[in-house]
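# Have a look; sequence and predicted model below, questions after that.
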Amino acid sequence: MVERSRFILLAFVAVLLTSLESAKILTIGLIGGSHYLLFDEISHVLHESGHDVNMLVQIGTPRIKGLSYTGRNNSYRITPWSASDEYLYNYNKWFLEQQTLFLQGRETLSGYLDFIGHLALQCEWILGDIDLMNSLTGEHFDIAVIDAFNPCTFLVAEKLSLQFVAVHSGNFWNGNQIGLPSPPSYVPVYRSLLTDRMDFWGRLKNSMMFLSSFVVEGMIQARFERAIKARFPAGSEPSLSELYRRAELIMYNTDFSIEFPRPLLPNVVYIGGLLSKPAKPVSQELEDFILAAGESGFVVVTLGSMLSSVNMLAVLREMNTAFSQLPQVVIWRHVHHHWPSDVRPAPNVKLVDWLPQNDLLGHPKARLLVTHGGHNSLMEAVYHGVPVIGIPLFGDQFDNMVRVEAKGLGVTIQVNQLHARGFSQAMATVIGDKRYKASTLALSRVHRSHPFPPGQRLVRWVDHIVQLGGGEHLRAFGLQLPWYQEYLIDVILFLLATISLATYIVTKVLRIAVGCLRRGGKVKEA
């Protein structure tokens, strides 16, 4: 009886300790596509570790359809928010037009700024939704975990007076924005298309783009000025530049199996590979299709969750013709009702509205991934050791593919240069050349051999911040310095002034001395 009472007491203490370690966490993901997939996984992992997680989700964006959306079963809670039906109709119509431009190789800075403008407008509405803000405030969250790609998530956390962990969905493209040491001599700037091994002209290009990146960032932040002024009290409007550096912890969805080595700060960690899992068996239908190819294996084709269909006939025809020339079978994610009726899919091609990408890449007969170059897809390819052909379309996908080529993981084909013959030859080369497979397996070993898997890193670091009430002990003091002190502009100007003054004094003294000597010589001659 005593032993039983002791056991009950110990069990009660264990439950009590577990409940004390549990935290109320708000995750904020206001964009669909791969950003939603990442934050869905983050929210689920934190929930599975014992935390009470609520995710603020914007309904109506690509990948998240309708107010009936409820998230994962038996997992984290969601708080949905949606713009008006009229706005969503116009926004999604505009986004479809942008997709068409991407497929023509016509991504532009103005188009990107227009997209940021949409995010800013949505942000103004979210911050102005009093019922939403009061509901979230009433939850009394301990901390927020936010999608750092969208500046609005910083403003929501600030509006709710929450400490936050900022998660960046891809590579270290904005290191200088958050105060990371980013020497232009070997840290490539976003969209520079450079590796970490630059010649003189590469360093010159990178330096010029490093300076211009501050101008572009200013243009992005300017889009949010109206929302900030409208939704925060006069005199206490937050600055996005300051909020970016105020994160208790900064996480990047990458790791150094695919990223170039670079300096990090103590409050910056990487959790790349959250979506990569041991493969589960695929459906019998897909398995039968794969078996029909024998030892040739199969190719996985997907251009990401935002572009689940190639809606340009010319590009689709070239891809379809190229696939028809392969001995492998092809599993291609393409929404059936978007497929043109006058194009017959190649005999070795199977079209699917959705595919289990992780499980297919983990299949022993997977030979190649044809991808847009999104970070989640590339991390899954690395995890399972599958080479890639990349067709980058927008954003960081171009830089991602530079890293893919530098690491020997695969090759890049620009969408406006995609022709059936060259595409088919590229796929045959990557599949047939054993060096690509060997490089990919080497990267997989690097990725998998990390002391802790990505999910553990996520949970342990968030727990660390929650338990200590913040990450001040990790934040470098330099993040609080004004820019002219951070980059030693005041010191450089002082040294230049000192050297100039010393040079002036020495020159003046020498002139006087020379003048005296000349006058003395004339007196002696007289």
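Structure's in. What do you need?
# going forward, measure contacts and count neighbours with C-alpha atoms only.
Will do.
# In a strand, Ile28, correct?
Yes - looking at Ile28 with DSSP: H, G, I helix; E, B strand; the rest coil, it is inside a strand.
# number of nearby residues for it?
As a burial measure, Ile28 scores 28 neighbours (other C-alpha atoms under 10 Å).
# Put this next to the previous one:
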Amino acid sequence: MAVKKGHAVLLVVLLQFPFLQAAKILTICFIGGSHYLLMDEISRILHNNGHEVRMFLQYAHSMLPGRPPQQSPYPVSSYSLGEEYIQKYREIFIANQKDFLSGRSDYKNFLNFMTELSYQCNITLHQSEIFSFLKEEKYDLAIIDAFNPCSFLVVEKLGIPFIAFCPGLFINAGRVGIPGPLSYVPEYKSSLTDRMDFFGRLKNTLAFMVSSVIEMKMDALFDQVIDEHFPAGSRPTIADLHLKPELWIYNVDFSIEFSRPLLPNVQWIGGLLTKPAKPVTPELEDFIAESGESGFIVVTLGSMISSLPVEEFLKEMNDGFAKMPQKVIWRYDRSDWPEELNVAHNVRLVDWLSQNDLLGHPKARLLVTHGGLNSLMEAVYHGVPVLGIPLFGDQSENVVRIEAKNMGIFIPPEQMKAEKFANTMRKIIENSRYKMSAMKQSAILRSRPFPPDRQLLGWVEHIIQSGGGGHLRPYSYQLPWYQHWLLDVILFLSICVTVIVYLIVNVIRVLIYLMFSNRKQKQN
């Protein structure tokens, strides 16, 4: 019996399906800390669901200071920047921390950081042995950390279709083509919410202009790297590469972020690192038990910051904790604690802590955090209020959103004083509205139709099975900038209006001339 045409097509698809389910995927990560934690989680999810995964990793000893080493279930191709440069970079990072803690964080610090990333990128693109190996592997798809522009250059060099994963908010929305009406979508570094008055909208418009200039300066830092590693005539630009991914995935959730318009090729799957809590160690459980009904406070200022380089700031925090009835579990490198400063009686210092498990403990009362998005997502997941101390990057924007959602308060680091710190912690813990808001956001996050790991897997496999994300990308990506912003239409209409006004004015002038001319003839 002959097979119908429709059945034949279905048979072909089904025959291909097992192959597509076991794709070869390369993940790319060149930054440590929370960036590595997210890319590692993505790699594990894909590996555990049958895909052949390898990570291209820039390794450094300070990627996750204090964290016990863990065995990777997937293979890793790694390289090091060299001990001499790593030490130099660590000194730069510490100097930047001092600026952040003193309230001197600005765009200059950010551009200096990007300058270091461009230098590192040059070293990365010289890893010819790894590049040759990865090209021979013929990967079906790559997933890159889109924060680092070098990731785009590496995947372009390898010639692999890719998904861009952004570890934070929609900070690059404009260059991705995501609509961002300035009347209610706050720009990066504006510290605004979605509810703006006139001056807020004015500030947001100015922030948009400044961001556009900063983006151009940031891209220019990689021009020399591009010139060295790509042949003339086929040199990409960072801006063009932002339009090339098959899909954009953002590590954000609208339990934190403000509502805004998105495109079909933009998906959000915030909360990859959130998990049901596991029991904490017996040692910590005994310490927590001593707190009674007061409970305890979790303190961590980021996966890459194990100690604070400004002793005065550290002293104010420590003195603030001493005024609290709660126990405090603080991730801090004990070997870096100043000898002349006594640790507060209710504080336990630990080199590393399982933040997710501690926040899920029934006696957790507050998270004191730098405002990293992963930390905030875990606080939302477990319904724990937050006190934010934003240090750098998108952290100030993250804590603005937490405060706007009424689940916490933030203190700029330059305003850190023990009395103010203690009073703010008491206010958050004792005022039930912060806990109620945190539980509300937790319900929003937990009640999504699909958990983030299933969303990630589903979208990655959709891109593989559909042969790319061309059907999701808007045609605006192919339009010249003047057509995208309708400048040609505006120019045409302006000319038409000008011509019409010119004709009307001249007709009126002729009529007036004729009217006065006839009047003079009658008078004569």
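Now that the structure is in, tell me what you want to look at. Quantities reported herein were computed from a predicted structural model and do not represent experimental measurements.
# tell me the average deviation of the longest helix anywhere in the first structure from the second structure after fitting.
Across the first structure, the helix with the greatest residue count (assigned by DSSP state H) is helix 489-525. Superposed on the second structure, helix 489-525 of the first structure shows a mean distance to its aligned partners of 1.1 Å (mean C-alpha distance after the TM-score superposition for the first structure).
# three-state assignment of the residue nearest the centre of the second structure?
For the second structure, the residue sitting closest to the mean C-alpha position, by C-alpha atoms, centre = their mean, is Gly168 at 1.4 Å. At Gly168 of the second structure the chain is in coil, as set by three-state DSSP.
# Ser296 of the first structure -> the second structure?
Alignment note: Ser296 of the first structure maps to Ser294 in the second structure; criterion TM-score structural alignment.
# what about its match, distance to Met55 of the second structure?
In this view, Ser294 of the second structure and Met55 of the second structure are 44 Å apart by C-alpha to C-alpha, to the nearest Å.
# who's more crowded, the two?
Met55 (22 against 17).
# what residues are up against that one?
Leu26, Thr27, Ile28, Cys29, Ser43, Tyr74, Pro75, Val76, Ser77, Ser78 (C-alpha atoms under 8 Å, 6 or more residues apart in numbering).
# Out of the residues you listed, who's the most crowded?
Neighbour counts for the contacts of Met55 of the second structure, by other C-alpha under 10 Å, peak at Ile28, which reaches 27 neighbours.
# show me what contacts that residue?
Residues in contact with Ile28 of the second structure (C-alpha under 8 Å, 6+ apart) are Met39, Met55, Phe56, Leu57, Ala142, Ile143, Ile144, Asp145, Ser151.
# Trace the helix or strand hosting the fifth one over to the first structure and give me the residue numbers.
Okay, so that is Ala142 of the second structure. Assigned by DSSP states H and E, Ala142 of the second structure falls within strand 141-145. Counting by TM-score structural alignment, strand 141-145 of the second structure lines up with residues 143-147 of the first structure.
# Just give me the mean distance for the matching stretch relative to the second structure.
Looks like 0.4 Å for stretch 143-147 of the first structure (mean C-alpha distance after the TM-score superposition for the first structure).
# on contacts alone, who are the packing partners of the strand holding Ala142 of the second structure?
Contacting strand 141-145 of the second structure under the criterion 3 or more C-alpha pairs under 8 Å, 6 or more residues apart in numbering; DSSP states H and E are the following elements: strand 24-29, helix 149-158, strand 162-166.
# As CSV, those with distance to Ser307 of the second structure would be great.
Supplementary listing: these in CSV, determined by distance: least, C-alpha to C-alpha, whole Å:
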stretch, distance to Ser307 of the second structure
strand 24-29, 24
helix 149-158, 28
strand 162-166, 27
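# mind listing what the closest residue to Phe210 of the first structure other than its chain neighbours touches?
Of all residues not flanking Phe210 of the first structure in the chain, Val189 sits nearest, at 6.0 Å (C-alpha to C-alpha, 6 or more residues apart in numbering). By C-alpha under 8 Å, 6+ apart, the residues touching Val189 of the first structure are Trp173, Asn206, Met209, Phe210.
# What's Asp196 of the first structure aligned with over in the second structure?
Match for Asp196 of the first structure (TM-score structural alignment): Asp194.
# correction: Leu316 of the first structure
Aligned counterpart of Leu316 of the first structure in the second structure: Leu314 (TM-score structural alignment).
# which residue ranges form the helices in the stretch 1-150 of the first structure?
2-21, 33-48, 85-103, 109-127, 130-138 (DSSP state H, counting those that start in this stretch).
# just so I know, which of these lies nearest Glu380 of the first structure?
Closest of the helices of the stretch 1-150 of the first structure to Glu380 of the first structure is helix 33-48, at 12.6 Å (criterion: C-alpha to C-alpha).
# what about that closest one, how far off from the second structure?
Following superposition, helix 33-48 of the first structure is found to deviate from the second structure by 0.8 Å on average (mean C-alpha distance after the TM-score superposition for the first structure).
# what's the angle between that helix and strand 24-29?
Counting by axes from the mean of the first three to the mean of the last three C-alpha atoms, to 10 degrees, helix 33-48 of the first structure points 170 degrees away from the direction of strand 24-29.
# After alignment, which residue of the second structure pairs with Lys369 of the first structure?
No, residue 369 of the first structure isn't Lys; it's Leu. Under the alignment (TM-score structural alignment), Leu369 of the first structure pairs with Leu367 of the second structure.
# Roughly how far does that match sit from Val386 of the second structure?
Counting by C-alpha to C-alpha, the gap from Leu367 of the second structure to Val386 of the second structure is 5 Å.
# next one: Gln267 of the second structure
Distance from Gln267 of the second structure to Val386 of the second structure, by C-alpha to C-alpha: 26 Å.
# Pick out whichever of the two has more residues nearby.
Neighbour count, other C-alpha under 10 Å: between Gln267 of the second structure and Val386, Val386 has more, with 33 against 18.
# so who does the counterpart of the more buried one in the first structure touch?
When the first structure is aligned by TM-score structural alignment, Val386 of the second structure is paired with Val388. Taking C-alpha under 8 Å, 6+ apart as the contact definition, Val388 of the first structure lies against Leu368, Leu369, Val370, Thr371, Ala381, Leu409, Gly410, Val411, Val430.
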